[in-house]
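*Asks:* Quick one: sequence and predicted model below, then my questions.
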Amino acid sequence: MKLNFALFVTLTVTTLLQAQQINPLIVEDEYASHKRWVDSVYATMSLQEKDGQLFMVDVFSSDPASKTDKVKELIKNNYIGGVIFSKGGPNRQAKLNNEFQEISKIPLMIGMDAEWGLAMRLDSTFAYPWNMTLGAITDDRIVEKVGRRIGEHSKRLGVHINFAPVVDINTNPKNPIIGNRSFGEDKENVTRKSIAFMKGMQQAGILANAKHFPGHGDTDSDSHKTLPTISFTKMRIDSVELYPYRRLISEGLSSVMVAHLNVPSLEERTGLPSSISKTIVTGMLKGELGFNGLIFTDALNMKGAADFKQPGEIDLAAFLAGNDVLLISEDIPKAQDLLVNAYREEVISEERLARSVKKILYAKYKVGLHSYEPVTTSYLYEDLNSVVDAALYEEAMAASLTVLKNDQAILPIKNLEDKKIAYVNFGDAEGNTFLTQLRMYTAVDHVTANSLDGYIEKLKEYNYVILGFHRSNDNPWKDYQFTDKELVWLYEIARTNTVILDVFTRPYALLDLKSTANFEGVIMSYQNSDMAQQLSAQLIFGAREGSGKLPVSLG
């Protein structure tokens, strides 16, 4: 028994030490030159320059010169370490990126939120499926290919870190900010998809970022607007919300973003945001999980953090909690002054400052900033919108299509000579591409009416009704629910007709259905893109299979 216990202790300690020794920012086969570059750069830096490296400021490439010039002043006068680009266009961003890099003494780390591709922020760029759609795919190799391609796009545009994947486990259907950005509600599936996406991006030379630590998936409020509370026990958080982080860290995750959340079971101080909790950032993320990569705060101008402390003070608190990079500070000059004073007053030690600054420099070397090259704009649009992307998007969307109900093998529709088929469009978006593709197989009439009685009367002459529910595909936050009128009409049409319901929005739309007993077929197509509509029509007539699996439960 004693030998067994001793062996257990030895293995446990060894495992912890090994976890602590993983450094995802090291280029292993270049370690000597890597370390030499970091040490040499650090040795030349003043205190202000070191503190400046901790800041990543946001900018829109669509901003007027009056705003972008302020960023240039921060680069010159405050020595900021990075820029996170938001809305704009690829050519404008490339040009601005080159201008910023030219005036920076130490090359800037460039970041973006490109969760489903650069199109999350930029016009004229490619949009891949939302995470919820990818969560339905059973072949994780497709997700890895998507991650890699998004990484290649990022690299082409001079971006070094993509703040993705979202690893939140969306166990709350009413979550207003995560939802479609999550791979789903099952921790195993979310973890597998997150690892695949991360590996793909990091193979392309882009730093991945798991967010929003310690878990934003079960909230009913938005940390951009308030401080959400996570009321679960530590045991529950450890077994569910932290599960993906453990696995990703063991697979070489580059960075983590810490959310602004109130988590009473993890932080005893009432209302203290997780982003400035030393217990959560240093104790849990660095200590218990053994994470040695870069740690970013979520944006410090979000209400979840900004309402707790004044600008500048929140930055100092975040650094003292253990964060390395202070994202979107509201007042960098003030925050930098506070950090400098804290160092001089020995509140911040040289060891603590060096740890974060050198991690940032190690990351910069890893993404190639020790030999920086400007972004070329020749064929930029073509490189970011290629036939490779169109083919991969089709592959991903096809693999996500999910048949939820197929009574009496109604799908695929057969014996077309005996069928008279109507198409009815519900929702606030068009289904023209869907209808056009349906008509490639047989005659399909588009039936419209201004009242339920009108629909019932017109549909009497049809023996099949394909009802498409189409909601906007502009972004994953768009409304996805049926209206009360649509629900009443849907039930009545299904009661009096043979109906195939095809849903072109997030799965949670089906939670509003009290019953699907009268629907012979139900298909989840997840998004209302032209490709999703084409593929779903092909599935209805047997040209495609529905191999997807629902990533959330619908009761």
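*Replies:* Great, that's in hand.
*Asks:* From here on, just use CA atoms for contacts and neighbour counts.
*Replies:* Fine.
*Asks:* Mind jotting down where the strands sit in the stretch 251-400 of the chain?
*Replies:* Along the stretch 251-400 of the chain, counting by DSSP state E, counting those that start in this stretch, strands occupy 255-258, 294-297, 326-327.
*Asks:* Kindly reformat the ones you listed as CSV containing mean neighbour count and distance to Ala429.
*Replies:* What follows is the strands of the stretch 251-400 of the chain, written out as CSV (neighbours: other Cα atoms under 10 Å; distance: least, Cα to Cα, whole Å):
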stretch, mean neighbour count, distance to Ala429
strand 255-258, 26, 34
strand 294-297, 26, 37
strand 326-327, 25, 36
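*Asks:* With Val387 as the reference, name the closest of the ones you listed.
*Replies:* Val387 lies closest to strand 255-258 among these, at 31.1 Å (Cα to Cα).
*Asks:* what residues does the closest one touch?
*Replies:* Around strand 255-258, the neighbours that count as contacts under Cα atoms under 8 Å, 6 or more residues apart in numbering are 163, 207-214, 274-275, 281, 293-298.
*Asks:* Ok, which of the strands of the stretch 251-400 of the chain comes nearest Asp69?
*Replies:* With respect to Asp69, and counting by Cα to Cα, the nearest of these is strand 326-327 at 19.1 Å.
*Asks:* then this one, side by side with the first:
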Amino acid sequence: MSDKTLPSSRSVDLTAAPFHLGVEDVEWVRTTIDSMSLPEKIGQLFVNHNAHFDNAYLDRLVDEFRVGGIRHHTAPAAEVSAVVRRVQERAKVPLLVAANIEAGGDATASEGTLVGSALQCASAPDLTASRRMGFVGGAESAAVGCNWSFAPVVDVHYNWRNTVIASRAFGDDPDVVIDHARAYSEGIRDGVAERPMALCAKHFPGDGVDERDQHMVTSVNTMTTAEWDNSFGRIYRNMIEDDIASIMIGHIALPEYSRQLRPEIDRILPATIAPELADDLLRGQLGFNGLILTDATHMIGFTAALPRRELLPAAVNAGCDMVLFFRDPVEDLEIMRTAVETGVVSAERLDVALQRILGLKASLGLHRAQIAGTLVPDDDARAVVGCDEHRAIAADVADQTVTLVRDTGVLPLDVDTHRRIRLICPPDLLRYGAPPSYQGAMRAELEAAGFEVEDYPPALPKSFAEILDHVGSSNRDFGKSCDAAIVVAGFHGIGRQSSVRLAWSMPFGPEMPWYSAEVPTIFVSLGLPNHLADVPMVSALINAHAPTPEVIHAVVQKILGHSEFRGSHNNKVLCGLTEIL
């Protein structure tokens, strides 16, 4: 076996970036590891997804599973804070507490502030929106005890059909991604102030090149090594130079680099279990000294690669220091314990992983905060979650980022000449066909502006005969009964289909824009930016990015001409249809 095929036990320097530990902190790391039993060491490798909040479950996480970190499911702020406090007070070693702070504080607490997606913030005239999104997300997350941001997302939206990161990426240009990720990171640091928060760039080696979703299949970054170096390689070099504390590895293959780094390779694997990518490329070539963790290990892009008894040790041996989420905690812990006891994962490799895990905790001062009893803020700190100041920021970001992609001259609408509006909200089939939650808010805003609003269709056909009756109805009748149509869609999609496109209730469904040549038809997306591909016939298309009250208010004001469209868009939003604009 050549040296290059040995499991990664590359050494770590805890005094260097991104840890910057002093002598006493390094000593805490070393003595804590030395005092641990093997089950305690194994538990530190895992980040649990807290979907349950009952005390018995939480106590088992700490007492039996001994996890190194948690990422809670969104819940009311008081409940999240209580969960974090219970596990932190019970844990021997303080826990990393993560949140997906990709759009503000909404993924931390259910009443948190959704400021805007990465794409939305990058649609603003400058970097301020991205910085403020990070600020709000950091402040609201820290207020309930979080200390680890699973962001910034530094993927690049190269393929307009890729919808898993279409809204989550800052754009389709590496320089744009670098600038906005840096602004976001500065905002996080400003927002948390006295409570340090680690950042985690994701998803190495880079999503957005193919159109598939790693939640369902191992996706493939098909770039050549030179293309990758000038794109994702440059992005991650910048993140590392900026002291990013951790990097999340995706279940994404990078075949050209795998073959270059290890010519003898006989199977291309996702980066999470590919040592040539996690170790040779990220650790060696890019010089990353921080913590590496896997993306969620119940995603099929990971689980379908190998049997789980091989997968988990393979991820650690490839260079991953932490494993994101159990599939079954008892089974997963047993797999890792057996791997260490049999030497599949060496004691040296385990020790290096633990140094990075505890080194990250020490860099945040968690060991000192544990002694001081300040790991979780007091209850009054939660006043910042969803506060008026943060809602005002969200409103300002909405005003800056609502983007007019296409207009044939129909805007602005005049209430006097277009008073009668048919509001059409196709059901989001990825949300199990539930009526859109934003429909009522959109109707209320339009009515407040003076429009007469009718939801259309009043009822969906129940049989094919009713569909044919609808198809045979008079176009002129539609035009006589309304002055304009506004179609509002809030499609999002992760983990159910790879490339999400606009979907209607049924073939030839009555809400489909068959009427676009009869009355002015305005299409508003409160979600994905790729709908121009499916509705190029509309009179105007607006990408508004998010279904928040602030965004919906801004949309109506801009439709009326009371506020100018200030957002911009990248070329991927055009879906290759430049000839129609």
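*Replies:* Sure thing, it's come through. Computed from a predicted model, the values in this text were never measured in an experiment.
*Asks:* hang on, the earlier thing: quick one: the strands of the stretch 251-400 of structure 1 as a markdown table, columns for distance to Ile106 of structure 1 too.
*Replies:* Rendered in a markdown table, the data for these read as follows (distance: least, Cα to Cα, whole Å):
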| stretch | distance to Ile106 of structure 1 |
| --- | --- |
| strand 255-258 | 21 |
| strand 294-297 | 18 |
| strand 326-327 | 17 |
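*Asks:* Would you mind telling me which of the ones you listed is nearest Val340 of structure 1?
*Replies:* Short answer: strand 326-327, nearest of these by Cα to Cα, at 14.8 Å.
*Asks:* residue range for that closest one in structure 2?
*Replies:* Aligned by TM-score structural alignment, strand 326-327 of structure 1 corresponds to residues 323-324 of structure 2.
*Asks:* Between the strands of the stretch 251-400 of structure 1, which one is closest to Glu144 of structure 1.
*Replies:* strand 255-258 (17.9 Å).
*Asks:* check the fit of the closest one onto structure 2 and give the mean distance.
*Replies:* By mean Cα distance after the TM-score superposition for structure 1, the fitted strand 255-258 of structure 1 averages 0.6 Å away from its aligned residues in structure 2.
*Asks:* what range in structure 2 does that strand sit on?
*Replies:* Following TM-score structural alignment, the partner segment of strand 255-258 of structure 1 in structure 2 covers residues 246-249.
*Asks:* So what does Arg246 of structure 1 match up with in structure 2?
*Replies:* Residue correspondence to structure 2 (TM-score structural alignment): Arg246 of structure 1 is matched to Arg237.
*Asks:* how about the strands of structure 1, start to end?
*Replies:* Assigned by DSSP state E, structure 1 shows strands spanning 55-59, 82-85, 109-112, 161-162, 209-213, 255-258, 294-297, 326-327, 402-406, 421-427, 444-446, 464-470, 499-504, 521-524.
*Asks:* tell me the most buried of those?
*Replies:* Using mean count of other Cα atoms under 10 Å, the stretch among the strands of structure 1 with the greatest mean number of neighbours is strand 161-162 (a mean of 28).
*Asks:* Mean deviation, it versus structure 2?
*Replies:* Its matched residues in structure 2 lie on average 1.3 Å from strand 161-162 of structure 1 after superposition (mean Cα distance after the TM-score superposition for structure 1).
*Asks:* so that strand matches what in structure 2?
*Replies:* Applying TM-score structural alignment, one finds that strand 161-162 of structure 1 aligns to the residue range 148-149 of structure 2.
*Asks:* Where is the longest helix in structure 2?
*Replies:* The helix of greatest length in structure 2, counted in residues with DSSP state H as the criterion, is given as helix 174-192.
*Asks:* Give me the buried positions along that helix.
*Replies:* In terms of neighbour count (16 or more other Cα atoms under 10 Å), helix 174-192 of structure 2 has its buried residues at 174, 176-192.
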